[in-house]
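> what follows is a predicted structure for the sequence shown.
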Amino acid sequence: MFQTFEDAGETAQTGERLKALRAELERLGVDGFLVPRADEHQGEYVAAYAERLSWLTGFTGSAGLAVVLADRAAIFIDGRYTIQAREQVDTALFTPCHLIDEPPATWLKANLREGQTLSYDPWLHTSDQIARLAKACRAAGAALVALDSNPVDTVWTDQPPRPAAPAVPHPTQFAGKSVADKLAELSSSLEETGADDAVLTLPDSIAWAFNIRGHDIPHTPVALAFAILPREGRPTLFIAPEKADEALRDHLAQTVDIAAPEAFEPALRTLGEAGRRVLVDPACAPEKIRTLLADAGAEIVAAQDPCILPKARKNAVEIEGSRMAHRRDGAAMARFLAWLDREAPLGHVDEISAAETLEALRAETGVLEDISFDTISASGPHAALPHYRVSRASNRPLAPGEIYLVDSGAQYRDGTTDITRTIVVGEPTVEMRDRFTTVLKGHIAIARIRFPARTTGAQIDILARMALWQKGLDFDHGTGHGVGSFLSVHEGPARISKAGHVAMEPGMILSNEPGYYAEDRYGIRIENLILVTEAEPVEGGERPMHGFETLSFTPIDRRLVEPAILDDGELAWLNAYHAEVRRNIAPLLEGEDLAWLTAATEPISR
């Protein structure tokens, strides 16, 4: 199985760990230290050795930052994790702060004293982050200084080792484009920026550029490595020798040089000494890389990682692979939901057994590589936690009259999936049907929209919220994120959110997942993946338009739909969607599962 259900936090040990860290900071002669939820590559997910924030605080969310001073400490989390942080973190030791409403810079200005020194690990923070924090420290009369080693690593005596699984080739039959073709495309983009070289730090960028995959990060098929990409000549991949077996070396022999990680810093210094113009993405590259280059004499070109946009624009092979993956995944989801409808009313299902069953059904496809993230399997009040993670301690049964929310996904070699369904066990309340259908209206609004080229996610995010806003309701997460092709389930740069300022382009795959959360009672989220397409021209239209193709094929719980709340167009969309679900996955089902699908996709009438 790919998911474990161990209890999340270790709050009993938090006090001793915080005490040990403070003693180490005193020994180093600094007054404080920043502990981000990050590794040297700044991806969303990290290997076990880099779970420093979780080890220190007990908080297991995928984003956060702790600031530790001699007499106080704070942990910063966003709206997704407000409730989770209260449950996992000892608030007598760490004051929870909202990352947006009370950002670290504001807290530092108020809590640092003149003359104090706040330290950080320059491998774990981007240049953009350090610039903001350094400004806040100066405003308080304090200094922000980089350390040569991480003090958390010093006191974390049983820190796990770094991952050592081999990287593997990703065949062109799935990638759709050869390494040579990708490198030619990247060389052209470097020429446009005027850079001589680019430093690649994001594991998914490296995986995409060199058509490789790995097993270093939970649920994200990447290998931890760095790369230097010259505008002319062969790039160099800096990867641990144990990851670069003969198969990988043969795969890259014609296009890419391979070097050990120890050669990376000297290679950066060599670029600097040669006076090269080096592209470094300030939003994702560690500050350490920028300082190594600058100190050696390089001219820094601050620009976006050149892989990010072409990686997000899926090619025809990747798009067809995603369609195939979603049909396969939709059949597994239908089998799961049919099982759930049979077993949950009998009291035979809890959150863990549901997650395990869903994973087992995906595994029965014979091509499951991994799940794409830890399944959110949440019943009743747990469903009100958008990023709830079930553990042995928190596990609860699915009870009649309650909502069950399952947010899950799979990694197949031809595509990455992510889908959320909200199901009622037994009969829903009138309020549940009202809230569910109101969320569904927002989901349908996104699915049906046509929009001009160069439209951003922020410009359409309101569509997902409008029906909720009219009832005085909202949700505190984005409406949609990008999704990779057998890569990260959360991929930039485009997203549908209030902060989504990147234009959506054909080939991009995003999620469509509005929600509603009634604290301590229930939660609702309806998520499909959608593909940005070039829309058919409208008669009399004057501008090129884009739209979305829905990729996910799983029924939406008809028992939670109140038809009177939907207008005619919305009801027609729902019935047409269910017809597409049946057409695409019925051939993959049989027996009682097929019978369940047929009933679950029957048209709804008023």
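It's in. Numbering: from 1, shown residues only.

> CA atoms for contacts and neighbours, from now on please.
Fine.

> count of residues packed around D520?
Look at D520: counted by other CA atoms under 10 Å, it has 12 neighbours.

> once you drop chain neighbours, what's closest to it?
Nearest in space to D520, with sequence neighbours left out and distances taken as CA to CA, 6 or more residues apart in numbering, is P381 at 4.5 Å.

> is the one you found in contact with R521, as I believe?
Yes: at 4.3 Å, P381 counts as touching R521 under the criterion of CA atoms under 8 Å.

> ok, the residue nearest to D520 - contacts?
If a contact means CA atoms under 8 Å, 6 or more residues apart in numbering, then P381 has E519, D520, R521, Y522, G523 as its contacts.

> repeat the analysis, applying 10 Å as the threshold.
For P381, the contact set (CA atoms under 10 Å, 6 or more residues apart in numbering) comprises E402, I403, Y404, Y517, A518, E519, D520, R521, Y522, G523.

> list the contacts for the last one?
For G523, the contacting residues are 378-386, 402-405, 422, 432, 435-436, 515-517, by CA under 10 Å, 6+ apart.

> if we go to 7 Å?
A383, A384, Y516, Y517 (CA atoms under 7 Å, 6 or more residues apart in numbering).

> going by residue numbers, what spans are strands in the stretch 401-550 of the chain?
403-408, 410-412, 415-416, 419-424, 451-452, 480-482, 491-496, 509-512, 515-518, 522-525, 528-534, 545-550 (DSSP state E, counting those that start in this stretch).

> which one of those strands lies closest to V67?
strand 491-496 (27.1 Å; CA to CA).

> for that closest one, packing partners?
helix 457-469, strand 480-482 (3 or more CA pairs under 7 Å, 6 or more residues apart in numbering; DSSP states H and E).

> let's have those in JSON lines, adding mean neighbour count.
Converted to JSON lines, these look like this (neighbours: other CA atoms under 10 Å):
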{"stretch": "helix 457-469", "mean neighbour count": "21"}
{"stretch": "strand 480-482", "mean neighbour count": "24"}
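
> same list (those) but as TSV, adding distance to D196.
Formatted as TSV, the helices and strands packed on strand 491-496 follow (distance: least, CA to CA, whole Å):
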stretch	distance to D196
helix 457-469	33
strand 480-482	29
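
> ok, second structure coming up, stack it against the first:
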Amino acid sequence: MHTHEARLDALRKQLAQDGLDGFVIPISDEHMSEYVGAYAQRLAWLTGFGGSAGTAVVLKDEAAIFVDGRYTLQVREQVDGRLYSYQSVPQTSPAAWLGDHAPEGARIGYDAWLHGRPWVESVASALSVRGARLVPVESNPVDAVWADRPAPSIAPALVHAEEHAGQSASEKRAAVAEWLAERKLDAVVVSALDSIAWLLNIRGADVDRTPLALSFVLAHADGTADLFIAPEKVTPALVQHLGNAVRIHDREGFVPALEAMAGKRIAVDPERAVAAIFATLDRAGAKTIALTDPVVLPKAIKNEVEKAGQRAAQARDGAAVSRFLHWLSVEAPRGGVTELAAADRLEAFRAEGGLLRDLSFDTISGAGPNGAVVHYRVSEETSRTLEPNSVYLVDSGAQYVDGTTDITRTVWVGPEQPPAEVRDRFTRVLKGHIALARAVFPKGTAGSQLDSFARQFLWSAGLDYAHGTGHGVGSFLSVHEGPQRIAKAAGGQAGTGQVLMPGMILSNEPGYYKTGAYGIRIENLVLVEPRDIAGAEGDFYGFETLTHVPIDRNLVDVALLAPEERDWWNTYHARTLALLSPQLEGADRGWLESACAPL
């Protein structure tokens, strides 16, 4: 019996012992985080799946794994199809599948600290049709059989200086207090780690690729707050930074604090707080009011200091990525560069400046057919060599104390010219990227209303891509930050209805993927800014492009570009040259000059 089969077998024995007929295993933690610490990687341990979004459902005689379009190929490579049936979201869901597959009268377990309340309600409703029940467990049965499960990180929480934050923690707490007072609320539970980091101006090292500290906060209407955090993480500098208005408690004190809220009106965000928080407050006799976490929108709207920091981080990052692309243009056509070696080299260029804190996500380094796997994660087993005359896609980002970056470039590895089909597809993606970059839109426009700007040239050729066009980005925080996004509104995806507001940062990343052949994506970060239009009736907005790195001219079919698209290209590359050339020298600068020459 191989490893994952043995683990599944052990879990089934544990479920029988616990009197359960099934169990649901998401990728999640107590904070509903996108990226979770090693201690919470239960799905990866059980199934082998390494993506950042997915769920497994284990019954006595069958099991299924649910992933969206980004992971269709990856799940088949990593998860044994004899053990788990592959299920595609949103075509189906754990709720729908359990509604069809759960035995009559079954008890299906779930960990209330890993799921949101809306999820619990939808699954309970689907099960009730079969006379089955969804049962919260006292302790997670996966943890019971995961013998060498890592402990949660005890890295110290770090102070995020006001020179980078642009606003003091006390001002931020005062704004939350005002929000509570307006709604006649006593307190708000802040459980999303990036909200806590932003509100208190703290960062940490508990989650790979995102500078967060594991903790919970109760913020009160008098402007004070309670922080629940492991004592090992608390330093004298942190205590001094937080001051008297923030009371520090052991993380273990969070549930007792919720239980002491009888008669209080408490705001809790159903999208960001786990079901267990609602259940604890309800049992305690508190009145829970379901409202969006009041930190979410202010965090998304960057202040002037954060904008300046982001521009500085982008310029620094752009120089590092350009040095990498120059190196790649010399080395890759010789045929000796692997995906892993390229990713390592790119990280090394970023690290040379001495200011890199971490990557903002695991680099997607996809040669040829691996580039067609949208959220491909390179490993020793899958790493391909970048072959001459092929397409290479690299999507990467960095965490600097003044900003978070995310950029994708698709390059042609020579020496021959790219085939006509590849140039056509690349140019259609480029035209969509430019259309979104140049978009002007009235106040009140949501990201979903701009999504087709980026897809139109692919659609006209009967093509599309199975991911969103843009996500929000934090300020030395999460590389995927809500509430704003640019995506199809189908399926009620979170964030697609959020109106875009000045100060929000988003990615602009249309793509095209030919399974088994190649992938194309062009990604820059953009900042929403007001647009002055003579005679405008009302407020209008557009985008400032923040990312400046050459786009591969070898892949462009210039004949397909309209004059205004060519103008955008030339203006963008002139700006890129002006911004980056002072940071580069010698052959790197020479490469940049030719890469930025007008079309």
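Structure's in. What do you need? The structure presented is a predicted model; accordingly, all values stated were derived computationally and were not measured.

> the strands of the stretch 401-550 of the first structure: which one's closest to E265 of the first structure?
That would be strand 491-496 among the strands of the stretch 401-550 of the first structure, by CA to CA, at 27.1 Å.

> what about the closest one, how far off from the second structure?
Superposed on the second structure, strand 491-496 of the first structure shows a mean distance to its aligned partners of 0.3 Å (mean CA distance after the TM-score superposition for the first structure).

> that strand corresponds to what range in the second structure?
Using TM-score structural alignment, strand 491-496 of the first structure corresponds to residues 481-486 of the second structure.

> what does stretch 27-42 of the first structure give?
The aligned range for stretch 27-42 of the first structure is 17-32, by TM-score structural alignment.

> ok, and what's touching the matching stretch?
15, 36, 40-43, 53-60, 106-110, 113-114, 191-193, 272-274.

> show me these that map onto strands.
If you go by DSSP state E, these have T55, A56, V57, V58, L59, R107, I108, G109, Y110 in strands.

> can you add distance to A187 of the second structure and neighbour count and give those back as TSV?
Converted to TSV, these look like this (distance: CA to CA, whole Å; neighbours: other CA atoms under 10 Å):
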residue	distance to A187 of the second structure	neighbour count
T55	32	19
A56	35	25
V57	36	23
V58	38	24
L59	40	21
R107	35	20
I108	33	27
G109	31	25
Y110	28	24
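
> closest to S478 of the second structure among those?
T55 (21.6 Å).

> verify the contact between the closest one and A64 for me.
No: in this structure, T55 of the second structure is not within contact of A64 by CA atoms under 7 Å, at 8.4 Å.

> which position in the second structure pairs with L292 of the first structure?
In the second structure, L292 of the first structure lands on T280 (TM-score structural alignment).

> with E16 of the first structure instead?
In the second structure, E16 of the first structure lands on A6 (TM-score structural alignment).

> the aligned residue in the second structure for R521 of the first structure: what's it in contact with?
Structural alignment (TM-score structural alignment) places R521 of the first structure against A517 in the second structure. Counting by CA under 7 Å, 6+ apart, A517 of the second structure makes contact with G368, P369, A372.

> tell me the contacts of the last one?
The one in question is A372 of the second structure. Y513, K514, T515, G516, A517, Y518, G519.

> quick one: map it onto the first structure.
In the first structure, A372 of the second structure lands on A384 (TM-score structural alignment).

> contacts only, for the spatially most central residue of the second structure.
Geometric centre of the second structure, nearest residue: H480, 3.1 Å, by CA atoms, centre = their mean. Residues near H480 of the second structure by CA under 7 Å, 6+ apart: H471, G472, V473.

> ok, now which ones touch the first one?
In other words, H471 of the second structure. H480, E481, Q484, R485, I486, L506, S507.

> could you rerun that using 6 Å?
H480, R485, L506, S507 (CA atoms under 6 Å, 6 or more residues apart in numbering).

> residue in the first structure matching it?
By TM-score structural alignment, H471 of the second structure lines up with H481 in the first structure.

> most distant residue from the centre of the first structure?
Farthest-from-centroid check, the first structure (CA atoms, centre = their mean): G540, 40.2 Å.

> show me what it lines up with in the second structure.
Per TM-score structural alignment, G540 of the first structure is aligned with G535.

> ok, that match - contacts?
Contacts of G535 of the second structure by CA under 6 Å, 6+ apart: none found.

> ok, it to E529 of the second structure distance?
Counting by CA to CA, to the nearest Å, the gap from G535 of the second structure to E529 of the second structure is 18 Å.

> what of A308 of the second structure?
Using CA to CA, one obtains 14 Å as the distance from A308 of the second structure to E529 of the second structure.

> dump the residue contacts of the equivalent of T427 of the second structure over in the first structure.
In the first structure, the residue paired with T427 of the second structure is T437, using TM-score structural alignment. T437 of the first structure is in contact with V561, counting by CA under 6 Å, 6+ apart.

> let me see the ranges of the helices in the stretch 351-500 of the second structure.
Using DSSP state H, counting those that start in this stretch, the helices of the stretch 351-500 of the second structure run over 420-437, 451-459.
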